[in-house]
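Peer 1: Sharing a model that was predicted from the sequence below.
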Amino acid sequence: MVIDNNMTLGMFMAFNAYRGQFSQRASSLIDLIMQLRMLSLHNERLSEIVFSEPEKELPSRRVFAENTGVKLEVKNLSYQYDPFSQPIFSNLNITVEPGESIALVGPSGVGKTTLLKVMCGLLSPTSGDVIADNLDIQKIGINNFRHGTACVLQEDRLFSGSLIDNISGFEDNADMDFIVECARRCNIHDEIMKMPMGYETIVGELGLGISGGKNSGS
């Protein structure tokens, strides 16, 4: 356009300068929008913890036989996040026998993780019951139910520290026999012993440095 005399050289230089400033501002605005969206996501996750109702615990007692599996059932189970949303699942019935492996298959977002959280007592069902060895988990107490069960979710990560720290929950005087037994039950003891430092192996932030399967086991 300068060659065709439709624009002076000064106008062309000014246009380029303004274009560069506009591109920088637009890029900064896009970054800010992405940060706001991530902040909203973090706020939503924190709100689930901060505003959740305290769990009702009952006096601690052993409710499951030691060294035996637990039969887990859901009966007519339904769950929805709020009264105005559609149910994630309705009138669901599942039975998991001791030692049995069950695969829940479905597209992302259909409620597989939500179902697992309800079965573990992390979420309260809208209706229906979760039964462990013919005992309603709400009646025996969530704290007692968790003495005989464990759950590994897809977003779980390891803390920075040794495998001993992660298995024991960073206890000062960790019981090594208990830690080894936990590892054996998760089928990761042999893999840990193959590591140069064994149970003293340090795992990085977010569990980096070990495979996803070992991470979940720990």
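Peer 2: That came through, no problem.
Peer 1: alpha carbons only for contacts and neighbour counts from here, please
Peer 2: OK.
Peer 1: So which residues of this structure form helices?
Peer 2: 9-50, 112-119, 137-140, 142-146, 163-168, 176-185, 189-194, 212-217 (DSSP state H).
Peer 1: so which of those comes closest to Ser78?
Peer 2: Across the helices of the chain, Ser78 has its closest neighbour in helix 112-119 (9.2 Å, CA to CA).
Peer 1: List the buried residues for that closest one?
Peer 2: 112, 114-119 (16 or more other CA atoms under 10 Å).
Peer 1: count of residues packed around Leu77?
Peer 2: 21 (other CA atoms under 10 Å).
Peer 1: Please list all residues in contact with it.
Peer 2: By CA atoms under 8 Å, 6 or more residues apart in numbering, the contact list for Leu77 reads 89-93, 125-130.
Peer 1: swap the cut-off to 7 Å and go again
Peer 2: Shown in contact with Leu77 (CA atoms under 7 Å, 6 or more residues apart in numbering): 90-93, 125, 127-129.
Peer 1: just Arg19 next, same as before
Peer 2: Going by CA under 7 Å, 6+ apart, the list of residues near Arg19 is empty.
Peer 1: Phe178: what's it in contact with?
Peer 2: By CA under 7 Å, 6+ apart, the contact set of Phe178 is empty.
Peer 1: how much space is there between it and Asp129?
Peer 2: Taking CA to CA, to the nearest Å as the measure, Phe178 falls 32 Å from Asp129.
Peer 1: And Gln21, by the same measure?
Peer 2: 60 Å.
Peer 1: out of those two, which sits in the more crowded spot?
Peer 2: Shown here are Gln21 and Asp129; by other CA under 10 Å, Asp129 has more neighbours (22 against 12).
Peer 1: For the closest residue to the more buried one other than its chain neighbours, the count of nearby residues, please.
Peer 2: Leaving aside its chain neighbours, Asp129 sits nearest to Lys75 (5.3 Å; criterion: CA to CA, 6 or more residues apart in numbering). Residues lying near Lys75 (other CA under 10 Å) number 15.
Peer 1: Take this one as well and set it beside the first:
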Amino acid sequence: MVDPGSTLPPNQRRRNGGCLPALVVLVVILGLGFGASKLFGDDHKKSSSSSSSSSGSHDSGEWKVGDCGGPDPDDKPNGYKAFGCGDAGATFKALDIQPASFMPDSIQCPAGTDLIIQVSVSYGSSKSKGGGIPSKTVCGRNISADHPGDAGAGGGQLVKGDCVTSTAKEVPCASGGSDTYKVLDLTKETAQCPTGTTEPMRLTMAIGRPYDVICTAKQ
């Protein structure tokens, strides 16, 4: 159980270098989760959920909006690399490029982002996984028709229109079952939730996250 006043466990989350020879490491966030407590006046029901992640490596130039990438065949199973958007290996396109951050919760990608890639740079000639200095963040959208980051689809970052369980775990709206709540807004305070909010969920602390309350109503 997670106390609303406590700090969440470190997330294992969902960035390329400049002109110097560099090794770039990508950390792909595959899912997000938050501990939360439902607020019913003085009644606090405490619960928590977890996040999942994978990492990989890639050496390439600067990322730009519109660039494409995909799994790196030389760095299986979690490596990613840049591809031309017409290449067979390309699986996602960059919707947005954001600054690097040591605080994963501070990264907020645009709507429709299916995966978030942290690009880190390590100087040296040997290939190393999972390390380096964060350089930037790539917000990617799948080239295929599979878009878990769309509102209600059950993946990506939490956005208005998504659905969560009573433990604030994101689930697909179409198959969430009876323990499913619709996200009406994401706010700093419960009092900022819109009309129609019946079960606001106050999240445990996370430095950099732009919201602390998930405003929900029973689906």
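Peer 2: All right, it came through fine. Keep in mind that what you see is a predicted model, and the values were worked out from it rather than measured.
Peer 1: Give me the TM-score for these two chains.
Peer 2: Overlay of the two chains. TM-score (TM-score structural alignment, normalised by the length of the first structure): 0.23; 90 aligned residues with a CA RMSD of 6.0 Å.
Peer 1: Pick the most buried one from the helices of the first structure.
Peer 2: Stretch with highest mean neighbour count among the helices of the first structure: helix 163-168 (a mean of 21; mean count of other CA atoms under 10 Å).
Peer 1: which strands and helices sit next to that helix?
Peer 2: Packing contacts for helix 163-168 of the first structure, counted by 3 or more CA pairs under 7 Å, 6 or more residues apart in numbering; DSSP states H and E, involve helix 176-185.
Peer 1: distance of Cys139 of the second structure from Lys45 of the second structure?
Peer 2: 34 Å.
Peer 1: more neighbours, those two?
Peer 2: Cys139 (26 against 17).
Peer 1: Could you list every helix and strand in contact with the helix or strand containing the more buried one?
Peer 2: Assigned by DSSP states H and E, Cys139 of the second structure belongs to strand 133-142. Strand 133-142 of the second structure sits against strand 92-99, strand 115-122, with contacts defined as 3+ CA pairs under 7 Å, 6+ apart.
Peer 1: Is it possible to get CSV of those strands that adds distance to Ile214 of the second structure and mean neighbour count?
Peer 2: Below are those laid out as CSV (distance: least, CA to CA, whole Å; neighbours: other CA atoms under 10 Å):
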stretch, distance to Ile214 of the second structure, mean neighbour count
strand 92-99, 24, 20
strand 115-122, 21, 26
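Peer 1: which one of the helices of the first structure lies closest to Val203 of the first structure?
Peer 2: Nearest of the helices of the first structure to Val203 of the first structure, taken as CA to CA: helix 163-168 at 7.0 Å.
Peer 1: sorry, back to before: among the contacts of Leu77 of the first structure, which pair sits farthest apart?
Peer 2: Farthest pair in the contacts of Leu77 of the first structure, by CA to CA: Asn93 and Pro125, 12.9 Å.
Peer 1: ok so, going back, quick one, which of the helices and strands packed on strand 133-142 of the second structure gets closest to Val27 of the second structure.
Peer 2: Among these, if distance is taken as CA to CA, the winner is strand 115-122, at 4.8 Å.
Peer 1: Run the angle between the closest one and strand 133-142 for me.
Peer 2: Strand 115-122 of the second structure and strand 133-142 meet at an angle of 150 degrees, taking axes from the mean of the first three to the mean of the last three CA atoms, to 10 degrees as the criterion.
Peer 1: For strand 115-122 of the second structure, name the packing helices and strands.
Peer 2: Counting contacts by 3+ CA pairs under 7 Å, 6+ apart, strand 115-122 of the second structure packs against strand 23-29, strand 133-142.
Peer 1: do that again at 10 Å, thanks
Peer 2: Applying 3 or more CA pairs under 10 Å, 6 or more residues apart in numbering; DSSP states H and E, one finds that strand 115-122 of the second structure contacts strand 23-29, strand 53-58, strand 92-99, strand 133-142.
Peer 1: Select, out of these, the one closest to Phe83 of the second structure.
Peer 2: strand 92-99 (9.3 Å).
Peer 1: Show me what the closest one is packed against.
Peer 2: On a contact count with 3+ CA pairs under 10 Å, 6+ apart, strand 92-99 of the second structure meets strand 68-71, strand 80-83, strand 115-122, strand 133-142.
Peer 1: picking up where we left off before, so which of the helices and strands packed on strand 115-122 of the second structure is the most packed in?
Peer 2: Compared across those, strand 23-29 shows the largest average neighbour count, a mean of 28 (mean count of other CA under 10 Å).
Peer 1: Now for Ala36 of the second structure, how many residues are close by?
Peer 2: 30.
Peer 1: Assess the claim that it and Cys215 are in contact.
Peer 2: No: contact criterion CA atoms under 10 Å: Ala36 of the second structure and Cys215 do not qualify, at 11.6 Å.
Peer 1: ok, back up a step: distance to Tyr79 of the first structure added to the helices of the first structure, as CSV?
Peer 2: Below are the helices of the first structure laid out as CSV (distance: least, CA to CA, whole Å):
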stretch, distance to Tyr79 of the first structure
helix 9-50, 16
helix 112-119, 8
helix 137-140, 16
helix 142-146, 18
helix 163-168, 32
helix 176-185, 31
helix 189-194, 37
helix 212-217, 26
